[in-house]
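J.: Below is the sequence, then the predicted model.
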Amino acid sequence: MKTLWTALTEPNRLHIIELLRGGPLTVGEITDQLGLQQPQVSKHLKVLSEAGIVEVQPQANRRIYRLRREPFQELESWLYSFRHLWEERFDRLDNYLLEIQGTEQQTSNRIEENNV
C-alpha cells in the first residue's frame, strides 16, 4: 500500500493515471498530452509499473501502457474500511447543525416576540 501511495502522490504520475483512465496509451501519446519530455514520462511509467499500477504491452517498436485494476481495488477496500468513521462524523455534524439551527430559530422567535 505504501508503494501505491508513493506512486500516486507525484503530480505527473497522477496525471498519467488520469490519462490512462481513458484507455491504453503509448509513451508518445502520454508525452504529447502532458507536454513532458519522453525520458520524464518513461521514468514515471517505470515507477508506476514497479508499483503494479500500470502494465505494459510491447507492440512492435511501441510500448502500450494500461492501468491495472487490482491496486485500485485494494485502495478502494482500504478506504472503505474508514467509511463507518466518516459516516459517524457526518452524522454528528448533521446533528450539531440541526441543533444550531434550532437555537437560532428560537432566538429569532424571541426577538420577534419582543418587537411586537
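T.: Structure's in. What do you need? Numbering: from 1, shown residues only.
J.: switch to C-alpha atoms for all contacts and neighbour counts from now on
T.: OK.
J.: what separates the lengthiest helix in the chain from the chain centre, distance-wise?
T.: Secondary structure assigned by DSSP state H gives helix 83-115 as the longest helix of the chain. Chain-centre distance of helix 83-115: 32 Å, with C-alpha atoms, centre = their mean, to the nearest Å.
J.: for comparison:
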Amino acid sequence: MKVSTMISSIKSMAQAREMQPLRERGKASQKTEGGPENRGDKVSLSSGSRDLMEAQGTPRQENAGTSDLRSERIERLKHQIQSGTYVPDPERIAKAMLATHRESMI
C-alpha cells in the first residue's frame, strides 16, 4: 500500500469522526424543529478540513485560473440541482468509486 494512500485513508477516517457529532446534532435538531424545511443549511469547515484541502492541492477561491472554471461548474451544478434538472451519471460515479477503491488496495 502506498504511504500517500494510507495517509489519505487516515485523514478520511478522521474527517468522518469529526462529522459524526454534527450529524447527530442535525438529527436531534430535525426532531425538535419539525424537520429540515424549518431550518437553514449551514456549512463550515474545520481547520483540519482546510489543512487537508491544502495538502491535497485543492485550489482556494483567491487563486485565479482554473478555479474560475471550477467555480462556474459548481454554480452550474448548483443551479441544476435547485431546479431539479441535475441527472447524475451512474457509470461515471461507479468508475470513480472503483478507481478510488483500486488505489486504496495498492
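T.: That came through fine. Model, not experiment: these values are computed from the prediction.
J.: so what number do they get for TM-score?
T.: Overlay of the two chains. TM-score (TM-score structural alignment, normalised by the length of structure 2): 0.27; 35 aligned residues with a C-alpha RMSD of 2.4 Å.
J.: quick one: buried residues of the longest helix of structure 1?
T.: Neighbour-count burial for helix 83-115 of structure 1, with 16 or more other C-alpha atoms under 10 Å as criterion, is recorded at no position.
J.: ok, H79 of structure 2 to S29 of structure 2 distance?
T.: 27 Å (C-alpha to C-alpha, to the nearest Å).
J.: should've said R73 of structure 2
T.: The spacing between R73 of structure 2 and S29 of structure 2, counted by C-alpha to C-alpha, is 32 Å.
J.: which one of these two has more residues nearby?
T.: Neighbour count, other C-alpha atoms under 10 Å: between R73 of structure 2 and S29, S29 has more, with 15 against 12.
J.: Distance-wise, check that one relative to Q15 of structure 2.
T.: S29 of structure 2 is 22 Å from Q15 of structure 2, where distance means C-alpha to C-alpha.
J.: Give me the distance from the strand or helix carrying E70 of structure 1 to the chain's centre.
T.: When secondary structure is defined using DSSP states H and E, the element that contains E70 of structure 1 is helix 69-80. Taking C-alpha atoms, centre = their mean, one finds the center of helix 69-80 of structure 1 at 11 Å from the center of the full chain.
J.: Any buried residues in it, and which?
T.: Buried residues in helix 69-80 of structure 1, defined by neighbour count with 16+ other C-alpha under 10 Å: P71.
J.: could you give the angle of it to helix 83-115?
T.: For helix 69-80 of structure 1 and helix 83-115, the angle between their directions (axes from the mean of the first three to the mean of the last three C-alpha atoms, to 10 degrees) works out to 40 degrees.
J.: name the helices or strands packed onto helix 69-80 of structure 1?
T.: With contacts taken as 3 or more C-alpha pairs under 8 Å, 6 or more residues apart in numbering; DSSP states H and E, helix 69-80 of structure 1 sits against no other helix or strand.
J.: From what I see, L8 of structure 1 and L14 are in contact.
T.: Yes: with contacts defined as C-alpha atoms under 8 Å, L8 of structure 1 counts as touching L14 at a distance of 5.6 Å.
J.: Q20 of structure 2: neighbouring residues, count only.
T.: Neighbours around Q20 of structure 2, by other C-alpha under 10 Å: 11.
J.: List the contacts of it.
T.: Residues in contact with Q20 of structure 2, defined by C-alpha atoms under 8 Å, 6 or more residues apart in numbering, are absent; none qualify.
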